[in-house]
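S.K.: just to be clear, the model below is a prediction. Sequence and coordinates:
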Amino acid sequence: MSARHAASNLELLAIYEVSKILGSSLDLQQTLREVLRLLSYQLQMHRGRIYLLGEDAVMRLVAANGLSNEQAGQVEFREGEGIIGRILKTAMPAVVPNLADEPLFLNRTGGRDDLEEQVASLVGVPIKAAGSVIGVLTIDRISDDGPTTHFGTDVRFLTMVANLIGQTVRLHRTVAEERRFMMRETFRVQKELRAAPPIADVVCTSPAMTDVLAQVHRVAPFKSTVLIRGESGTGKELIARAIHNLSPRKDNPFIRVNCAALPETLLESELFGHEKGAFTGAQKDHKGRFELASGGTLFLDEIGDISPNFQAKLLRVLQEQEFERVGGSRTIKTDVRLICATNLNLEEAVGKGKFRADLYFRINVVSIFLPPLRERRDDIGALAKHFVAKFNKDNGLTLALANEAQDVLNRCPWPGNVRELENCIERAATQSRDGIIRAVDLSCAMNLCNSSILFQYSTMGSAVGGLAPATAVHAAHSAAAPSPAPPPAKAMPATAPALPPILPSTAPSGCAACPSAPSAHAAPPSIPAPDPAEAAEALAEEPESGSLRDRLLWAMERTGWVQAKAARLLGMTTRQVSYALRKYDIEIKRF
């Protein structure tokens, strides 16, 4: 009784170990070999073999003790062939007490030439999944005293192991099928994109933008309303125009309205039109954009900036496709496809009551999100070369972009996105002297980076003029090129002469995106931050009143004519100090 109990405990432990092995790896063949090794080590089950049924209805050996993967791959059985084929056909376990007396034993795996010296028994069970046989598990029992008749325990135990193997194989095959499906879909989409007409001025190689273009091609043939979302400068209007050009409406008008650029009263007149005499200055009938775009596409940019009152008027047009002109009573029918765009968080605006939920659901039928440029850095190089080529074409030049300049561009977080990159390339092209745009030609090398200037006016987490929030840009900058935070600056006294006030922010002076770019005015990297005690002593000596020229001279002399140190003492940026020195014609001393 105790021996039987010990054997049961050993089998239970083996089942537990088998389950752990089956869930430990995605390599199915290696996992199955580990299971057979465990059976051999713990239960003395020799010559374990696992066969799996292929899609061609052939049973192949996939794991075997004592055989390499190449040797195992050459062994196969068909239904009804040998012992393995009989188990496959009958879906029932099979026990062969003595392989030497079994005519169905084909010995295809070799190694059984010793049957005259010892008795080898075989136990085989079907591997099932979802009620179907998908494989066979076999083991050998070796005895020197003749065949035994007690195989019931082995059959029961191996059936449990086979069930675990069956579920694992089914899971692996399901995952593999889903992976093949995804690969086929990816290949199909890429093939469609290659076969589809190119989208003008859309330059991209990143997977994120490839998905966006796939969405554009899928949604273009329909009339569904599209909401394009993304930060300012990501190319929302370009995508809207692409949807129109790929749609059946491409020969009809594409009308664009910037909702943020017009006050509510003027926006209503622009969209719906007005009758003669509707208000002062309305000297004749005026067709609105909904009327002009009939049969085509109307693109409402910055839809999130319209007032709550106008949202209600717009909702009716979207629902009924009809409206009245301002000052008129005649109902006008229209047939437009609406494409909207915004850089705002509409869900947050709905939650705060600033945007109507019913209008949100009406315009958010198909949503396309344009990722910011910092999240698709694979596109920066291609876009930069595209803008250089565009500048060359517009100006009849043959400029080239140096690798060093490209490296600097790749490190930038680009809060202004593609629009900012285009402007940066154009400014750098105008500074090029030898036909090559180098790193020193970029704005950040001259402390003139627009992003840096703008973000000095931003507070942490806020956005500047629709650009990326400062937190997002600084997080991207920290991940790409971490640098120590600048020391806190002393605020300008209230009596200081007027220069643009700079609010303290986490963005360092100059280009926060390109810390390693050379700068004409910034302090060299080797200059350390001033000692706190020394800074306090210096600030105590600072004149409390006087002209900006006197304060500049004091700061420059106090810091050894290093502009970056003087800027920190005065609570200014290096660029402001440089500008003030030129303005007051102060000659910089060289040591």
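M.R.: Received, thanks.

S.K.: going by C-alpha atoms from here, please, whenever you check contacts or count neighbours.
M.R.: Fine.

S.K.: do a quick rundown of the strands in the stretch 51-200 of the chain.
M.R.: Along the stretch 51-200 of the chain, counting by DSSP state E, counting those that start in this stretch, strands occupy 59-64, 76-77, 94-96, 119-129, 132-143.

S.K.: try this one side by side with the last:
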Amino acid sequence: MTRAALIEAELEALFRVGQVLSRSLKLQDTLQSLLQVLHDYAGMQHGMVTLRDHKGELSISAVYRGDRQAPSKVRYRPGEGIVGTILQTGQPLIIERIADEPRFLDRLSLYDPKLPFIGIPIHLADTAIGVLTAQPNNDGLLKDRTRFMEMVAQLVAQTVRLANEIEEQRRDLTDERDRLRRAMRGNYGFNNFIGHAPPMIRVFELVRQVAKWNTTVLIRGESGTGKELIANAIHYNSPRNSNEFIKVNCAALPENLLESELFGHEKGAFSGAISQHKGRFERAHEGTLFLDEIGDIPPAFQAKLLRVLQEGEFERVGGRRTLKVDVRIITATNVDLETQVEKNKFREDLYYRLNVMPITLPPLRERTEDIPELAQFLVHKLAKKQNRKLQIKDSAIRLLMRYNWPGNVRELENCLERAAILCEGEVIDRSIICLTGLEEKIPQASAQKIDLNDPNLDERERVIAALEQAAWVQAKAARLLNMTPRQIAYRIQRLKIELQHI
């Protein structure tokens, strides 16, 4: 081969090497393809790339012989054989006839003993991290061949650096994902369940049992009762907890978007579909899919949902290929599905497919004994969110227990957040709760008579309790406390109690 022909061949090879390096993020596959390019376009036969491992030894990352794959489990210590010598010295090694080299070990039975040999160290930040080797044709152009191999070695070094950075990022992301999953499992562990009312104890027992299996679960209850929390608890205490937990609010999406969101779509399936999109079912493969507000899905979509629940099969919108998934289904609704079935607004077969294991959450008004613990928990959560100290007094909790909470736990949390905002100090007491407007919503007939001699009451709570029982008539409240009107008026002023006018 003439020198001009060699330069042309090497330029073509470099172009194709660049294509190979930009095509895949899998290092071993990339290096294997690179060696094939060197063989096919540059006349560099029997190529091999070895990289330093965590022990400091060289292990083969890729090797190419053209007609067959060579063994790849051979290792070299620094200074061992030709390859080990190149790693140790960090210098290129050019041999005109490899059979004449006493350091040649021939462990791979790869090289032609009559041909030359070129070995180039792969450097990163002035450190040899590997070796690139190959055999050129015996054409007397070894210097040109060596310069070409040095350029390729530099490209390999940058590819290795990029692969290492990507691997490090992948490990960081994996570690962060695992940390978040551990945190989620901790947040939704059974020990974190709040509630000792009999209806909630039954719910918690059902969750413990159903979490072990892949059974479809239907969580029922009014808005704000914590249906999503229960769904999280089921997933993160199940054998699928290391896989995805995907949530969809079915009521928030119109029918055309719901199908694309759940099943995905192919590029060009509709206007705006500029690329392929994986749906929630695909993303939840081997994990859990939580379909919230399942009672609000359109009738036309119910048949499509039924098919994937029965068969585990679906097609992306605009696609023809049938996809299979293994997904656990948890659904939730505040709709009376039985009535919807009777009105032909919800498919009966879909209802039975979803209602395998129903779990019904009681409203907060049916478990008022849980309000003190819930209030303490939510105030602690608010304190962490607002980075401040907060506590709630018994007088505030007693007022919270007098309300029937139509918005359930969500409404309770909102009320306490308003109270925390209105509280200038660290203590949320009854007067702060009153500032939220809650007391105005409580019928007077629901007022509870409090023992004014209760030692747990502080002075302010005792005066407020007496005023409540006296319908906010100061003279009557003074008699209940064995005080004079003047004494109670002084305490109302000193304790900054806001009088109510009934």
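M.R.: That came through fine. A quick note: this is a predicted structure, and the numbers were derived from the prediction, not measured.

S.K.: give me the TM-score for this pair.
M.R.: Scored against TM-score structural alignment, normalised by the length of the second structure, the superposed chains reach a TM-score of 0.51; 275 aligned residues with a CA RMSD of 3.0 Å.

S.K.: export the strands of the stretch 51-200 of the first structure to JSON lines and append columns for distance to Arg194 of the first structure and mean neighbour count.
M.R.: Shown next, in JSON lines, are the strands of the stretch 51-200 of the first structure (distance: least, CA to CA, whole Å; neighbours: other CA atoms under 10 Å):
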{"stretch": "strand 59-64", "distance to Arg194 of the first structure": "40", "mean neighbour count": "24"}
{"stretch": "strand 76-77", "distance to Arg194 of the first structure": "43", "mean neighbour count": "20"}
{"stretch": "strand 94-96", "distance to Arg194 of the first structure": "56", "mean neighbour count": "19"}
{"stretch": "strand 119-129", "distance to Arg194 of the first structure": "41", "mean neighbour count": "24"}
{"stretch": "strand 132-143", "distance to Arg194 of the first structure": "40", "mean neighbour count": "21"}
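
S.K.: out of those strands, which gets nearest to Leu246 of the first structure?
M.R.: strand 119-129 (47.6 Å; CA to CA).

S.K.: equivalent range in the second structure for the closest one?
M.R.: Mapping strand 119-129 of the first structure onto the second structure (TM-score structural alignment) gives no aligned residues.

S.K.: quick one on the thing from earlier: between the strands of the stretch 51-200 of the first structure, which one is closest to Glu348 of the first structure.
M.R.: That would be strand 119-129 among the strands of the stretch 51-200 of the first structure, by CA to CA, at 48.4 Å.

S.K.: counting contacts, what elements does the closest one pack onto?
M.R.: Applying 3 or more CA pairs under 8 Å, 6 or more residues apart in numbering; DSSP states H and E, we find strand 119-129 of the first structure packed against helix 82-90, strand 94-96, strand 132-143, helix 152-195.

S.K.: could you point out which element follows the longest one?
M.R.: The reference is to helix 152-195 of the first structure. The helix or strand immediately downstream of helix 152-195 of the first structure is helix 207-219, counting by DSSP states H and E.

S.K.: if we can go back for a sec, now the strands of the stretch 51-200 of the first structure in JSON lines, with distance to Asn163 of the first structure?
M.R.: Formatted as JSON lines, the strands of the stretch 51-200 of the first structure follow (distance: least, CA to CA, whole Å):
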{"stretch": "strand 59-64", "distance to Asn163 of the first structure": "16"}
{"stretch": "strand 76-77", "distance to Asn163 of the first structure": "21"}
{"stretch": "strand 94-96", "distance to Asn163 of the first structure": "16"}
{"stretch": "strand 119-129", "distance to Asn163 of the first structure": "6"}
{"stretch": "strand 132-143", "distance to Asn163 of the first structure": "10"}
